[in-house]
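**Student:** What follows is a protein structure lacking sequence information:
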C-alpha cells in the first residue's frame, strides 16, 4: 500500500476509521482540533456519527453510553479538556468498557498554552480520576507509530474491556509525515456478550454499572480489576531500546522527545561517547524490566522530558538504586534541543569517556 502524507491529528482519525470506529464524541480544543474536524467530515460518509458535545464532561459520558452498547467509540482532547473528562474516565474504567481516548498534550497547568508538552504523564499513568483503576497508555514517537497504535489500541481496549489512552504532544498532532495504513496483527477478541444491545427476548438484560453499595461486592470488583491489570502488565509492555548493554550513559525518553534524544545520541557517538536509549512505548504498563539490561558499569540514567520531571519517578523505580538518575527537561511549551541534551550527557559523564 502506498504511503500518504498526513498531519498527525488527521492520521488519528483515518486510523480510527480503519480500525472500525464509527462514533466520535468530543469538544474542540487546540492543538488537536483538526481531529474532530476530520471526523466531522469523514464519519457521516461511512454511516457513522460525529457529535460535538456541549462540554468535555458531556462528551466522555456519551462515550460511556456508546461503549456500553458495544461499538467502537473514541474521544479526543488536550490537557485541560482531559482533566474535565476524568470523572467519566473513572466511571468507564469501573464499568469495564472499551474505548479510545486521545490526549494531544499542551502546556500547563491550567489553560497554559497551545504549545507541545508532556506534563500530563502523572495524570495518564497515575489516574486523574478516583479509585483503583488503570488506563493502558500508549506514547507514539512518530505519525506512523501513532497510526499503528491507534489501530492496535482499539483491539487492546476490546480484549481487556478497558479504556486505552494515546498520549501524544502538540508536535505529533501538528507534524506531517508519510504513513502507511497496514493491517494490524490479528488478536483473538472476546465476544461482547456484556453489551446493552437489547435482549430480543432471549436473555436477561445486561446491566452496566460502576456502583457497588456493599463493600464486599466493591472489594470483589476491585480485586477482579487488579487481576486484569496484572494480565495487561504481563502481555502488553512495549519498549524500544538502543545500545543499552554497552552504554556509559542511558537516556530515558518517550514520544517526540525521544526523537530529539536520538539526534543527540548520534552526535555524541561521533565524538566517541557511548550513549544508549530506552524509549517506553507503553507508559502504563511501564517497561521496568528493560532497565535490568543496562550495562552494570553505566555512569547514570538521564531522563529527558517536556516537563519538570514526571517519568523520572518510574525510572527511579526501574533502576532499583543501581545507577544515579538525572533529569533534564523544558516546560511551558519549550522543547529541549539536541545540544542541550548533549551538554547534560557530558555532565553525567563527568569528563571521562
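**Tutor:** Everything's here; your move. Quantities reported herein were computed from a predicted structural model and do not represent experimental measurements.

**Student:** alpha carbons only for contacts and neighbour counts from here, please
**Tutor:** OK.

**Student:** Helix or strand next in line after the helix or strand harbouring residue 232, which one?
**Tutor:** Taking DSSP states H and E as the criterion, residue 232 maps to helix 215-235. For helix 215-235, the following helix or strand on the C-terminal side (DSSP H and E) is strand 239-242.

**Student:** try this one side by side with the last:
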C-alpha cells in the first residue's frame, strides 16, 4: 500500500508500506479520509504529542473508512461497514484504568502516534477501537469524530449550565465544534473571539450569537458593548499564552475557564493568584477523549453538529508534504488516501 511515513522532525515521506493483515479481534480498514490534527503538526515540528512518538511511523489519528477484512474473533463489524476509529489504547490494568480515568493510563498509546495510523491506504486496528456510522454520513465527517470526541470531553468538564453565557476564544475547527457543543449543552449566549474575518463569519453561520475581533482594541471593551453580562464559561481553543490569559481575565466572578488549546510542552503563563482569588475562578484543562468517541459518533450520525463547513483543504496522500508545510489554514485539512 501507499503510506505517508514520519521519520523525524520535518521529514514525512510518501512510500510503499506493507499492509498489516488483521489478527485476532483486529479489523482492516480501507482508509477513505484522515484529518491533520494540531497534534500531528506538533509531532511533525519535533514536539511531543499526547504520548511519545517513535518514528518511523504512519501518523494520522483522525480517520475513517470502510472495513475490508476482519480477523478471527471479530463479531461486531463486518466488511463493508463504515467506521470511525478511536485511536486511544489503554492497558486496562494500571490504577488509572481500573479507577475510571483510563486516559491517564500509565501505558497510554495511540494509533497514528505509536502505531501506524490513517495516513495510508489501509490501517489495521482492534475491533474495540471502531464505531459504525450510517451510510448517509460522509467519510470526511466520520474522520472528524476524534476531535469531536475530545471536545465532548472538554464540554463535559466546562460544566455549562442552562442559560450560561459562554465565550469561545478561537474559531478554528475546534472552536467551531466547541461553540456548537456549548449550544447543545444549554448555553443561552455564545460569543466567539477570532481575529480572522472568514472564521468570524463561519462562527456566526454555525450558531454563535456574537463575534468579536480581539485585535480591535481590548476584548473586554467589545464584550461591554455587547451588554451580555458576565462570562460564565470561557473556553480557550487556540493554545497561545496570550489567549489563555484572555480567558482568565475575561471570565466573570465564579466563572469557569477551560484551557483546551494545545501549547508547546514548555509554555508558561504568568497567572496572578489574586485574580483567581478575587473572582473565585475555576480553571480546568482537558486531555484526550475518555468515554467520548461513541458520543461523538452518535452526534455526527444524528446530524446534531455541522462539520462539512469546517473543511477548508483537501490533499491526496501523495501531496501530504504540501499539506504539512501549509502555513495558514481557514479550517480543517483532510487527506484523501
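**Tutor:** Cool, got the structure. If you're wondering where the values come from, they're calculated on a predicted model, not measured in any experiment.

**Student:** care to give me the TM-score?
**Tutor:** Once superposed, chain against chain, the TM-score is 0.26 (TM-score structural alignment, normalised by the length of structure 2); 135 aligned residues with a CA RMSD of 5.9 Å.

**Student:** circling back: could you give me the buried positions within the helix holding residue 232 of structure 1?
**Tutor:** With burial defined by 16 or more other CA atoms under 10 Å, the residues of helix 215-235 of structure 1 counted as buried are 221-222, 225, 228-229, 232-233.

**Student:** Adding distance to residue 166 of structure 1, write these out as TSV.
**Tutor:** Formatted as TSV, the buried residues of helix 215-235 of structure 1 follow (distance: CA to CA, whole Å):
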residue	distance to residue 166 of structure 1
221	26
222	24
225	21
228	20
229	18
232	16
233	17
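
**Student:** Which two of these have the greatest separation?
**Tutor:** 221 and 233 (18.6 Å; CA to CA).

**Student:** Could you pull out the helices in structure 2 for me?
**Tutor:** In structure 2, helices defined by DSSP state H lie at 38-44, 95-98, 139-143, 145-158, 173-184, 197-205, 219-226, 241-250, 273-279, 293-301, 320-325, listed in chain order.

**Student:** Make CSV out of those and add mean neighbour count and distance to residue 13 of structure 2.
**Tutor:** Formatted as CSV, the helices of structure 2 follow (neighbours: other CA atoms under 10 Å; distance: least, CA to CA, whole Å):
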stretch, mean neighbour count, distance to residue 13 of structure 2
helix 38-44, 19, 12
helix 95-98, 15, 35
helix 139-143, 26, 22
helix 145-158, 24, 24
helix 173-184, 24, 26
helix 197-205, 18, 32
helix 219-226, 14, 43
helix 241-250, 19, 33
helix 273-279, 12, 47
helix 293-301, 21, 30
helix 320-325, 16, 7
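
**Student:** continuing past whatever helix or strand residue 65 of structure 1 lives in, what's the next helix or strand?
**Tutor:** Using DSSP H and E, residue 65 of structure 1 maps to helix 56-68. Scanning forward in sequence from helix 56-68 of structure 1 by DSSP H and E, the next helix or strand is strand 73-77.

**Student:** quick revisit: for residue 64 of structure 2, find the nearest of the helices of structure 2.
**Tutor:** Per CA to CA, nearest to residue 64 of structure 2 of the helices of structure 2: helix 139-143, 4.6 Å.

**Student:** quick one: residue 248 of structure 2 from residue 322 of structure 2, how far?
**Tutor:** From residue 248 of structure 2 over to residue 322 of structure 2 the distance is 36 Å, taken as CA to CA, to the nearest Å.

**Student:** just to revisit the earlier point, run the angle between the helix holding residue 65 of structure 1 and strand 73-77 for me.
**Tutor:** For helix 56-68 of structure 1 against strand 73-77, the angle by axes from the mean of the first three to the mean of the last three CA atoms, to 10 degrees is 160 degrees.

**Student:** Redo the helices of structure 2 as JSON lines? Include distance to residue 63 of structure 2.
**Tutor:** Shown next, in JSON lines, are the helices of structure 2 (distance: least, CA to CA, whole Å):
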{"stretch": "helix 38-44", "distance to residue 63 of structure 2": "13"}
{"stretch": "helix 95-98", "distance to residue 63 of structure 2": "25"}
{"stretch": "helix 139-143", "distance to residue 63 of structure 2": "4"}
{"stretch": "helix 145-158", "distance to residue 63 of structure 2": "8"}
{"stretch": "helix 173-184", "distance to residue 63 of structure 2": "16"}
{"stretch": "helix 197-205", "distance to residue 63 of structure 2": "24"}
{"stretch": "helix 219-226", "distance to residue 63 of structure 2": "36"}
{"stretch": "helix 241-250", "distance to residue 63 of structure 2": "29"}
{"stretch": "helix 273-279", "distance to residue 63 of structure 2": "39"}
{"stretch": "helix 293-301", "distance to residue 63 of structure 2": "12"}
{"stretch": "helix 320-325", "distance to residue 63 of structure 2": "15"}
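
**Student:** Residue 258 of structure 1 contacts residue 276, doesn't it?
**Tutor:** No: the pair residue 258 of structure 1 and residue 276 fails to qualify as a contact (CA atoms under 8 Å) at a distance of 11.4 Å.

**Student:** Specify which residue of the two has the higher count of neighbours.
**Tutor:** Taking neighbours as other CA atoms under 10 Å, residue 258 of structure 1 and residue 276 compare with residue 276 leading, 25 against 22.
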